[in-house]
Each structure stands twice: as C-alpha cells, then as structure tokens.
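A.B. asks: Here is my input, please return the structure:
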Amino acid sequence: MKKRNYETNQEEGEIDLTPMLDVVFIMLIFFIVTATFVKEIGIDVNSPDKNQNIQDADKKSIVVKISSRDRIEIRGRNVDIRSVRANIERLHAEDPEAPVVVQPHPDSTTEVMIQVMDSARQAGVYNVSIAAT
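C.D. replies: Sure, this is the predicted structure:
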C-alpha cells in the first residue's frame, strides 16, 4: 500500500496581539487617572526671607526653652509640661501682644515641642514661632 502524501495548504495560525495591547494601555490610563495620591500631613512652616532683618527674641516675647533632656524653661524657671499652658496664659494676660517663641535644643524630641506649641494655642496665643538653634 502506498502512503499518500497529503499536502497541507494550511498556514500556521498566528495570534494577533494588537487588541490585547490596546486593552492593556486603556487599563493603564484608567489606573493612572483614577489613582488617589496620599497627602502627607505635616506642619506648615513659614521661613523668613533672606533680606528680612533677623530679630532676637526680645523681652516682649514669651520664650519657652526646651533642653536636650526635654526639660522646659520659661523665663528662667523650670516648668512641667502640664503647667506650660497656665504659665503662657499668665504671661499672655500681662502682655496680649507678646508672641511665643519656642527654642528647642537640637537633641530634644519633636513630641515635647509640639506639646508646647499646642499648649500655647490652647492658652490663646496663635503667634507661635520656632527659633532655630
């Protein structure tokens, strides 16, 4: 018996990837457009202009110093964190125009500085500055 040699005129099938790429790019655009970005929470800082005169904290300012061991000092007296608000209220009552200047030591913690600033706000003083040392 003779084997028949069948010629196949069939071409090999190729998969067209164009529609798949279209879908992938449309999905990419969709995800980029609908993405929500997280806004980091922080403190707004207004840095002084370079041409502005730098003034030292004068006697009118309520200066709150924070030591490297997070000890708080107001007008030469060591103060507990719980009594910072009362001291600032008393000094603010004497001079309502006096701003609060916080002078933290570079080794002090940010937590104590924020607590002092919060105490000043609770005492009714909204002009609070941080003195860089």
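A.B. asks: CA only for contacts and neighbour counts going forward, please
C.D. replies: Noted.
A.B. asks: Am I right that A98 is in contact with S61?
C.D. replies: Yes. A98 sits in contact with S61 when judged by CA atoms under 8 Å, with a separation of 5.0 Å.
A.B. asks: ok, the residue nearest to A131 when sequence neighbours are not counted - contacts?
C.D. replies: Using CA to CA, 6 or more residues apart in numbering and skipping residues adjacent in sequence, the residue nearest A131 is Q103, 5.0 Å away. Residues in contact with Q103 (CA atoms under 8 Å, 6 or more residues apart in numbering) are 63-66, 130-133.
A.B. asks: run this one through as well so I can compare:
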Amino acid sequence: MNFRPRHRADDTLDINLVPLIDVLLVMVIFFAATTTFTRDTALSVALPQARSEIEAAPRIELAISHDGRYALNGALVDPGSTEAIAQAMRGAIVANPAAVLLVRADGQASHQSVVTAMEAARLAGISRVDFAAQRAP
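C.D. replies: Reported below is the predicted structural model:
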C-alpha cells in the first residue's frame, strides 16, 4: 500500500525569509545601539612649547556692583554722572594710553550701569573694552 502519489507537482521546498529578516534587523539595531566608538591614536605626540613675545596689554579693571556702584582698579568712583566715571578712567590711562578696559559687572547689575560704563570709556578715549565672565559649571 503506497499512499504517496507518484507525480507531485508542488513538491518544492519554500524557506520563509520574513522571520529571518526580522531577527537580523533586531540584531543590527542591537549592535548599533550597544557599540562604542573610540578614537585610538596611532602616534604618541609630545607638543612643542613656545613662549609668546607679545605681552598682554595692560588692563584697567572696572567693577560694577548689583546696586550700580563702580570701582576703578579697586577704588570707588562717584556714580553720579558718566563724566565723573570718564574722568576717573582718563586718570587711570595717563600712564598707558593703550590700556584695555576690563568690565567686571555683577550678574544682577542693570543694563544701564554697563551702558554707562561703556559710554564713559568712549568719553575717556578707551577704544578696547573687554567683559569678564565666569565659566559655566
């Protein structure tokens, strides 16, 4: 008793590729998410050292407090007018006219206080003004 038919036309084997592709896709995503990239250097380089021949420009420091008081190089300045602040700056730059004004304004100082300091610097003939800031933590 042979129950098998002699001529079977659809006797081909089929491999279902959809589950295989799904597994491979999950593996690619896993490897991409968990891979770490490091930069390895091939050479150990010791950088040269040099000294700068350009000296830093002398500075005049103007501190502005949160309540609008001014201190030029550590001495209090009358904040009554812009001209009074400019006169104090003129006295500070007599020794070195190429001095840079470094403004150290409090974070709570008003915008008007800083603008007044910049106007006084213009009146005093100071062309370079730098602003000091702290690094963000």
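A.B. asks: Could you report the TM-score for this superposition?
C.D. replies: Here the TM-score for the pair of chains, by TM-score structural alignment, normalised by the length of the first structure, is 0.53; 76 aligned residues with a CA RMSD of 1.7 Å.
A.B. asks: In terms of helices and strands, where is the residue nearest to A131 of the first structure?
C.D. replies: Using DSSP states H and E, Q103 of the first structure maps to strand 100-104.
A.B. asks: After superposing, tell me the mean distance of that strand to the second structure.
C.D. replies: Comparison of strand 100-104 of the first structure with the second structure after fitting gives an average deviation of 0.6 Å (mean CA distance after the TM-score superposition for the first structure).
A.B. asks: Start and end of stretch 93-112 of the first structure, how far apart?
C.D. replies: 24 Å (CA to CA, to the nearest Å).
A.B. asks: got the buried residues for it?
C.D. replies: For stretch 93-112 of the first structure, the neighbour count (16 or more other CA atoms under 10 Å) marks 98-105, 112 as buried.
A.B. asks: okay, the longest helix along the first structure sits on what stretch of the second structure?
C.D. replies: When the first structure is parsed with DSSP state H, its longest helix is helix 18-34. Against the second structure, there is no aligned range for helix 18-34 of the first structure (TM-score structural alignment).
A.B. asks: Show me what that helix is packed up against.
C.D. replies: Of the remaining helices and strands, none touches helix 18-34 of the first structure by 3 or more CA pairs under 8 Å, 6 or more residues apart in numbering; DSSP states H and E.
A.B. asks: for the second structure, what spans make up the helices?
C.D. replies: Going by DSSP H, the second structure shows helices at 18-34, 82-92, 111-124.
A.B. asks: can I get those helices in JSON lines with distance to G74 of the second structure?
C.D. replies: As requested, the helices of the second structure are exported to JSON lines (distance: least, CA to CA, whole Å):
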{"stretch": "helix 18-34", "distance to G74 of the second structure": "56"}
{"stretch": "helix 82-92", "distance to G74 of the second structure": "12"}
{"stretch": "helix 111-124", "distance to G74 of the second structure": "15"}
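A.B. asks: Which one of those lies nearest to L72 of the second structure?
C.D. replies: Smallest distance to L72 of the second structure across the helices of the second structure (CA to CA): 7.5 Å, for helix 82-92.
A.B. asks: so what does the closest one touch, helix or strand wise?
C.D. replies: Helix 82-92 of the second structure packs on strand 75-77, helix 111-124, going by 3+ CA pairs under 8 Å, 6+ apart.
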